[in-house]
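*Asks:* Could you look at this predicted model? Sequence included:
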Amino acid sequence: MEINELTYKVIGLAIEVHKELGPGLLESAYQECLFYELKNAGLKVEKEKALPVIYKDIKLDHGYRIDLLIENKLVIEIKTVENFTDVHFAQILTYLKLGNHPIGLLMNFHSKILKNNIKRFINNT
C-alpha cells in the first residue's frame, strides 16, 4: 500500500475511534481501540514496538516504545494533551530516525475534532 493511501486509511480509522469514544480518556484506551480497528482492516500493526538506541557500538534498551507501527513504515504516536509541544514533535521525529521509518503521525485525542490535531512528519534523514 502506498504511503499516502496508508496514512489516509489510518486517519479515517482514528477519526472513527475518536467519534465513538470522544475526548477525555487515557492514551492507552485510544491506542487499544485504534490497534483493534487497524487489525480488523487487515493491516500489519505492532503495538508498543520496542525501539533501542544505537550509539556507535552500544545498543541501549531504555524502554523507548512506538505506540503503533503500521506496515513497518508508519509510526503513530498518540497523545491526550491540551496542546502539542516541541517535545512531542521531537519525540516522533526521533522515533522515525531511530527506527528508519519514512513517515509518522502525531495524534492528539484530547480534542473536539481529531482531524484538526493530527500532524504528519516525514523522515528526511
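*Replies:* It's in. Numbering: from 1, shown residues only.

*Asks:* use CA for all of it now, contacts and neighbours both
*Replies:* Will do.

*Asks:* Helices of the protein, residue ranges please.
*Replies:* With DSSP state H as the criterion, the chain has helices at 3-21, 27-40, 86-99.

*Asks:* and the residue nearest to the spatial centre of the chain, what does it touch?
*Replies:* For the chain, the residue nearest the mean C-alpha position is I76 (1.0 Å; Cα atoms, centre = their mean). Contact analysis of I76 by Cα atoms under 8 Å, 6 or more residues apart in numbering lists I66, D67, L68, L69, I70, G104, L105, L106, M107.

*Asks:* from the chain's centre, how far out does stretch 107-123 sit?
*Replies:* Distance, stretch centre to chain centre, for stretch 107-123: 10 Å (Cα atoms, centre = their mean, to the nearest Å).

*Asks:* Put this next to the first one:
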Amino acid sequence: MDIFYDSVIIGVRRVDFLVEDKIMVELKALTKLEDVHLAQALNYLEAYKLATGLLINFGSKSLEFKRITNEYKLKHQSTQSFNH
C-alpha cells in the first residue's frame, strides 16, 4: 500500500493480511513480542487508516496474540456515526 503525505507518495507499507479492508493481521515468529513489534503494528493501523488489528506470534512456546486498536480512528468513527 502506498503511503501519502500532502498527496505525495512517501513510502510503502505491507501487512501480512488485510481482512475485508477492516482488520490488519501481522504475523511474527519470535521467542517474545517486544514493544517495537507493537509499535510497528500501530504504525500499520495508522498507515492503512484502520481501527483494529491483530498481532499474532507463533514463535513462543504457546501462541501469543494482541488485539491492537487505533484509538484516534475509533474515536473518529464513533463521532461520524453520530452525525449520520
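*Replies:* Arrived safely, thanks for sending. This structure is a prediction, so every number in the text was calculated from the model and none was measured.

*Asks:* Tell me which of the contacts of I76 of the first structure you also see in the second structure.
*Replies:* Mapping the contacts of I76 of the first structure onto the second structure (both residues aligned by TM-score structural alignment, their matches' Cα atoms under 8 Å) leaves I66, D67, L68, L69, I70, G104, L105, L106, M107 still in contact.

*Asks:* So what does the second one match up with in the second structure?
*Replies:* What it means is D67 of the first structure. Residue pairing (TM-score structural alignment): D67 of the first structure is matched to D16 of the second structure.

*Asks:* and the gap between that match and V8 of the second structure?
*Replies:* From D16 of the second structure over to V8 of the second structure the distance is 24 Å, taken as Cα to Cα, to the nearest Å.

*Asks:* go on, G53 of the second structure?
*Replies:* The value you get for G53 of the second structure to V8 of the second structure, if Cα to Cα is used, is 26 Å.

*Asks:* Which one's more surrounded, these two?
*Replies:* Per other Cα atoms under 10 Å, whichever of G53 of the second structure and V8 has more neighbours is G53, with 23 against 9.

*Asks:* Counterpart of the more buried one over in the first structure?
*Replies:* Checking TM-score structural alignment: G53 of the second structure goes with G104.

*Asks:* so that match touches L74, yeah?
*Replies:* Yes. G104 of the first structure lies in contact with L74 (Cα atoms under 8 Å); the separation is 5.3 Å.

*Asks:* quick one: contacts for the residue nearest to A47 of the second structure when sequence neighbours are not counted?
*Replies:* The shortest distance from A47 of the second structure to any residue other than its chain neighbours is 6.5 Å, reached at I3 (Cα to Cα, 6 or more residues apart in numbering). Listed by Cα under 8 Å, 6+ apart, the contact set of I3 of the second structure reads I9, I10, G11, V12, R13, A47.
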